[in-house]
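*Asks:* could you look at this predicted model? Sequence included:
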Amino acid sequence: MYSFDVYDTLITRRTYTPEGIFMLMSYIMFSHPEEYDIPLVYAVDFAEIRKNAERIARLNSQKEIGIDDIYINIKKTHNLDDRLIHRIEELELQCELENSVYIAENIRIVREMAEKGEHIVLISDMYMPKDFYQKLFEKVCPDLNKFPLYISCEEGVSKSSGLLYELISKREKVVYSDWIHFGDNNVSDVNIPRLLGIHAKLYKRKSDNEARRRIESAYDDVHPLVRQFLFGAVEMMNAYSSEAYRVGFSAIGIILYSYIKWVIEYSKSNGIRKLGFIARDGYILRQIADRIIAENGYDISTVYLYGSRKAWRVKDKDNSQHVREYVFQEFDNVLDDVALVDTQGTGISIHYLSEICNHRFTVLYYMLRENPMDKNIDAFTYTTQYGESVIEAICRAPHGATSGYERKDRKICPILEDFILSAVKKSDMCEFFHGINDFVREMIVLERIIPGGIPIRKAADGMFRYCCDSADRQMADVLGNMPHDTDNENDTKSYAPKLDKCDIRRIEYERTNQAIEDVYDGEDLNMSYKRLSIQERGYVEQCKKEYFSQQIDRDKNCKKIIIYGYGKYGQELYHRIFGCRNANVICIVDINSERYSGDLVDVSAPDVINKMEYDYIVISLLDTKKCDEIKKLLLLSGVQKEKIIYRDKCIELLS
């Protein structure tokens, strides 16, 4: 005979722990006071009340308890009436039912054994009644209702005492030596049955530890209920799947889902009925939007709009006419209820599009690289966070860039550049998108279960910051391998390629005043470094130390430089100036100087500027708007205007 434990062996919850169900109940009662006439303090603290009630009920009982015993204890302890107790108990049954899903790998084993005609029984130590299990099995896997079910609270004995196994042995007329049991609890499902002579097998679901550490870091200050569902979703993720799938599911899915939810909510509130997702970043974004729109029945249609800088920044009459005809064709000749969707940019390309189409487009960006006030667009951004190269790497597409348009059979069609992907990269990209879409599907289910939806914006922002600042090695490998050629024509370039020792030494020691692009064939050096082993990272630090410990024979009248900003651009500028004879960095300042306390180079707070003599302060930030703000601040503090320059001007002066 074969027996299977039910919960956490054949069936699991969407929440990370059973307590997540009680948190959900608390949230529902707090959100719907008209349905649950319960004192506010009880609604808020219900998760603790429920846990304590079960503990006390077990202490006060000589036999296995059922759910009724738990709620009798709540009624007595908190003086609640029968009607309300019954309503809350029904809510728990409902929440358990809605949030239970089957564990595919073990259900498959049960089905295979059933097909062979094996003797199968199910066992549960849970406090739920038999009719609950019948409904549960009917919902998640009707096949399970075919097998005998033994429930500890209905039989009055438990697995942990060994008495439930004894009872089953007698009823099923099976000796222990002919019995194999599967379960997840090391004591009640393994040690106890083995002591009786039953062949017991421990089921431990394989978890992705990297994914768990990732979400623990990214979701540190997220609401406990949201954490329960997000952690639960990752625990349900197939740990045997590819790295690309797991990163897509556990990290990238929430970032893009939250963004597209914002896009759709904006559209609903502002009369937008058509969304144009601009290629290539819009490839996966449109898939997410289509799924959300279809599941909710929203009156919004979507278009995948092929376009690019090359295709839209045109001035000749023929090409402009093709662009115009293509856009009107895709939106059925009506642009008044249209919004365009793009991950990031400057707004220049869409400004050209607006001029060609004689229409001021609304654009819903994930982020913007510069102020669009001087452009013929209405731009709105989901976030003001940094990380435009990361969001672009996340949103790749398996096709080439749009180089223009041509007329075919009375229709305007895009002309795409050749795009050659290796079989490995094509497979990884497909798996990556699969993981994202599976996460989106899970979130849509949760939106139906939780009143008012699941507030994930904070978690999504936390995960994006994690991607930008703290990406783990698994994530760095997946994102680093994404194709990122400037023209997107082939797979010879990756976003953050894997480096060997020769690459590291060339970048950190042999390079002097060269630009990083001259020695590094990628977009994000820090992401490439996150792909390294501990030993390889040690070699990076060794090369940096050797480089900065050199004695440079500088010119007598070399320029004394203060670098303002020690992020990606400030660090590269310092490396380049260090190798120059005609300049010397006397100080580096950053408003977040404490962030670099462990670095090889001293970074100070900006107030030290007032105590120093210098030729130039070089503002070295990516965001030109922030550069302008810092310049104004320095002028207010008394710095002479001619002594404030930007990074590009500094490189020009030193070349």
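*Replies:* Perfect, thanks for sending it. Since the structure is predicted, the reported quantities are computational estimates derived from the model, not experimental observations. Residues are numbered from 1 along each chain as shown.
*Asks:* for the rest of this, base every contact and every neighbour count on C-alpha atoms.
*Replies:* Noted.
*Asks:* show me where the stretch 501-650 of the chain has its helices.
*Replies:* 501-505, 525-530, 534-548, 568-578, 624-636, 647-654 (DSSP state H, counting those that start in this stretch).
*Asks:* what's the most buried one of the ones you listed?
*Replies:* Between the helices of the stretch 501-650 of the chain, helix 525-530 has the highest mean count of neighbours, a mean of 20, where neighbours are mean count of other C-alpha atoms under 10 Å.
*Asks:* that one packs against which elements?
*Replies:* When contacts are defined as 3 or more C-alpha pairs under 8 Å, 6 or more residues apart in numbering; DSSP states H and E, helix 525-530 packs onto helix 473-480.
*Asks:* same for the helix it packs on, what does it pack against?
*Replies:* Using 3+ C-alpha pairs under 8 Å, 6+ apart: helix 473-480 touches helix 243-247, helix 525-530.
*Asks:* and Pro497, which of those helices is closest to it?
*Replies:* Across the helices and strands packed on helix 473-480, Pro497 has its closest neighbour in helix 525-530 (5.8 Å, C-alpha to C-alpha).
*Asks:* try this one side by side with the last:
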Amino acid sequence: MSDEIRLYSYDVFDTLLTRKVARPTGIFTLMQERLKNDPLFLDFPASLKTNFFNYRVDSEYRLRCLSRKYNFGFDVNLDSIYEDIRRTLSLTLSQTILLKDLEIAIESENIVPIKANIDKIKALVASGKKVVLISDMYLPFSVVKSFLARLDPLLNTLTLYLSSEVGFMKATKQMYKYVQDKEKVSFKEWEHVGDNKHADYNNALSLGIKAKLYNFMKLESYEERLLNSHPKSFFTQLSVGCSRNLRLANTGANSNMYDLGASLGGPLFYPFILWLLEQTKRRGITRLYFIARDGYILKKMMDMAIESKGLKIDTKYIYGSRKAWRLPALSIDNTKLYEQFVESYLRNLKNLHAGFNMIKSEFISILPKGLKKYYKGLSLKKLQDLKDFLLSNASLLARLVEVSADKRKLVIRYLREELDLSDDNFAFIDLDGAGLTQNALACLLQDFFSKPIKCFYFASTPGIFTMINTEHIYFHAFRRGDSGILLELLTRAPHGQTLGYRLKDGVCIPILENIKVNKDGLEDYIKGVLDYTHIMLENKAYKSFVSQDILESYVRFLSTDIDKKHAEILGDIKHSYMGKETSFAPKFSFYSALKYLLSQKADTENVLYSKIRSNVFIRKMLSLRSMPIRVLKKLKRSAFKT
């Protein structure tokens, strides 16, 4: 047939191979970091080492402007780019060569194959088809060929048409005409595959070539925002590039959960792990105790980092929780802990009775008349009255201590059995909090360990408490009260919360809440987190760098800028805070939306997530909350009349 495909061509960069960095210019961030720290470049101009990223990007842009105006749009090459940089900074010839060689070396260190497309080429060649490679690229021909040879020896045997070699570009269509002349093939007998919509798809299609657009893995919206805010951060470039490449290679059944781990969980907690290693070294800590359940994934990440660095630090997973430690830690003579206990549970009036280990009716019976409907909400004055009542009620504290006495003995026995407190070179690790649970832990340990204990946190929360025989050390500070709950969704464990302890065969073991855990999804999520950690640790030249840029940007995404895809994934996760396990943010039904609209009470832990997950009608319905209060009250009265 006259339209039979006689020639197949493939783009190279972001079609057959990509880079470890998020954007091509990310290579220049790695170069700048090397220039600043490698003694080989000690005599280079300070302005170059500080601003290399800008000089490199500007030189290429300037040369492309000149080429479009005076050189028929021919592509630029690496030699011309570095000649421009040499003139700009008055570099010596040897310095210029060294700088250009550094770019080639770092490019070579950071190539990653795109296996799916390489396999397609191998299948075409195996079936006797003619395949060539076409690339708009400033790197030298020999360098690109060496990359291809490393990816697969077969690729190195294919004809390569490179813009830096022949001058013509796909972006101006001239490369296609050049290849047509060399290969003696008509456009309609030719199929081309590439990732650039303009150069690889539209331009090829306009000439009659059968063009196929390869949908290279896109960045997530929060990754784009991060890169736009920190384009010159090598750590950001490596982190986002790592996440993107893991998503690209992932073909698992639970891809959403794996991608969540590789793209959000891993990047958020990896800098914390590096910071912990830094702090353990500075403080002489040799034992780390990760507290359930938030410590489950963090411990796995830490174990990988310890092995990668060849350190001698022991880690252990400790079963504990607010529920298991706070009440048993109370004592008659420790009024400071009791004050924090009361203040903490007053933040959740709906479940206040549960915090005091009572059924609702029993708790109501001990309250003064004006405070019995606390669960419906209280004015600031009433809230203070309730606080004063609880703090002044000595019999209530005595009752709590009495009913928790046996539990206290079991907690202390469990801690004695599990912890090595032979010296104070140990620390506990937790995700976030105000510090109450760690204060409770310290009070429990005082029965057999008198020194203050060290507690490392990923972040503090706004309602932070003063320390009681502890040293709280925070990596970050959450500005929003809900940030901690959102991060807890990303540090889940394959078991329920610790309810208490019991003896079995003479050993004290934890009693775990019996809940359903989507272990398949969780396993995929954890694999994504650990794959990210593994790859980042492989970047040995950069693996000790601690950055909080990602943390701040991604927490903002989770808190205020969440998209529908991630609201769906995170909203279905089971979560518990001082209560039973429920879906974190279910979709609003008509009736739950109406309840929220009229009573301002929502059956969700995050209204934003639930709203985003809901259908268009529900979202429009919920927008009525922006109406004046008097109008809503009128609607409420009308609704109840009917």
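*Replies:* Sure, I can see it. Here the structure is a predicted model, which is why all the values come from computation and not from measurement.
*Asks:* other residues contacting the longest helix along structure 2?
*Replies:* The longest helix of structure 2 (DSSP state H) is helix 46-70. With C-alpha atoms under 8 Å, 6 or more residues apart in numbering as the test, helix 46-70 of structure 2 has contacts from 25, 28-29, 31-32, 35-36, 73-76, 80-82, 84-85, 89, 232.
*Asks:* pull out the buried positions in it.
*Replies:* Leu48, Lys49, Phe52, Phe53, Tyr55, Arg56, Ser59, Glu60, Leu63, Arg64 (16 or more other C-alpha atoms under 10 Å).
*Asks:* could you dump those residues into CSV and include distance to Arg283 of structure 2?
*Replies:* Putting those into CSV (distance: C-alpha to C-alpha, whole Å) gives the following:
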residue, distance to Arg283 of structure 2
Leu48, 37
Lys49, 33
Phe52, 36
Phe53, 36
Tyr55, 41
Arg56, 41
Ser59, 46
Glu60, 47
Leu63, 52
Arg64, 53
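*Asks:* now flag whichever of those residues is closest to Asn469 of structure 2.
*Replies:* Lys49 (47.2 Å).
*Asks:* aligned partner of the closest one in structure 1?
*Replies:* In structure 1, the residue paired with Lys49 of structure 2 is Ala43, using TM-score structural alignment.
*Asks:* follow-up on the earlier one: dump the helices and strands packed on helix 473-480 of structure 1 to a markdown table, plus distance to Asp299 of structure 1.
*Replies:* Formatted as a markdown table, these follow (distance: least, C-alpha to C-alpha, whole Å):
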| stretch | distance to Asp299 of structure 1 |
| --- | --- |
| helix 243-247 | 31 |
| helix 525-530 | 40 |
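*Asks:* quick check: the farthest pair among the buried residues of helix 46-70 of structure 2?
*Replies:* Maximum pairwise distance in the buried residues of helix 46-70 of structure 2, criterion C-alpha to C-alpha, is 23.8 Å, between Lys49 and Arg64.
*Asks:* sorry, back to before: so which of the helices and strands packed on helix 473-480 of structure 1 is nearest Arg410 of structure 1?
*Replies:* Closest among those, once you apply C-alpha to C-alpha, is helix 243-247, at 40.8 Å.
*Asks:* chain neighbours aside, what residue packs nearest to the spatially most central residue of structure 1?
*Replies:* Nearest to the geometric centre of structure 1 sits Ala251, at 2.6 Å (C-alpha atoms, centre = their mean). Spatial nearest neighbour of Ala251 of structure 1, excluding adjacent residues (C-alpha to C-alpha, 6 or more residues apart in numbering): Met463 at 6.5 Å.
*Asks:* how much space between the aligned residue in structure 2 for the one you found and Gly528 of structure 2?
*Replies:* Here Met463 of structure 1 is matched to Tyr554 in structure 2, going by TM-score structural alignment. Between Tyr554 of structure 2 and Gly528 of structure 2 the distance, using C-alpha to C-alpha, to the nearest Å, works out to 17 Å.
*Asks:* cool, and Leu219 of structure 2?
*Replies:* In this view, Leu219 of structure 2 and Gly528 of structure 2 are 16 Å apart by C-alpha to C-alpha.
*Asks:* which one's more surrounded, those two?
*Replies:* Gly528 (28 against 18; other C-alpha atoms under 10 Å).
*Asks:* quick check: that one touching Ser255?
*Replies:* No: using C-alpha atoms under 8 Å as the test, Gly528 of structure 2 is too far from Ser255 to be in contact (9.3 Å).
*Asks:* tell me roughly how far the helix or strand containing Leu268 of structure 2 lies from structure 1 on average.
*Replies:* Element membership of Leu268 of structure 2 [criterion: DSSP states H and E] is helix 266-283. Here the mean offset of helix 266-283 of structure 2 against structure 1 after fitting is 2.1 Å, by mean C-alpha distance after the TM-score superposition for structure 1.
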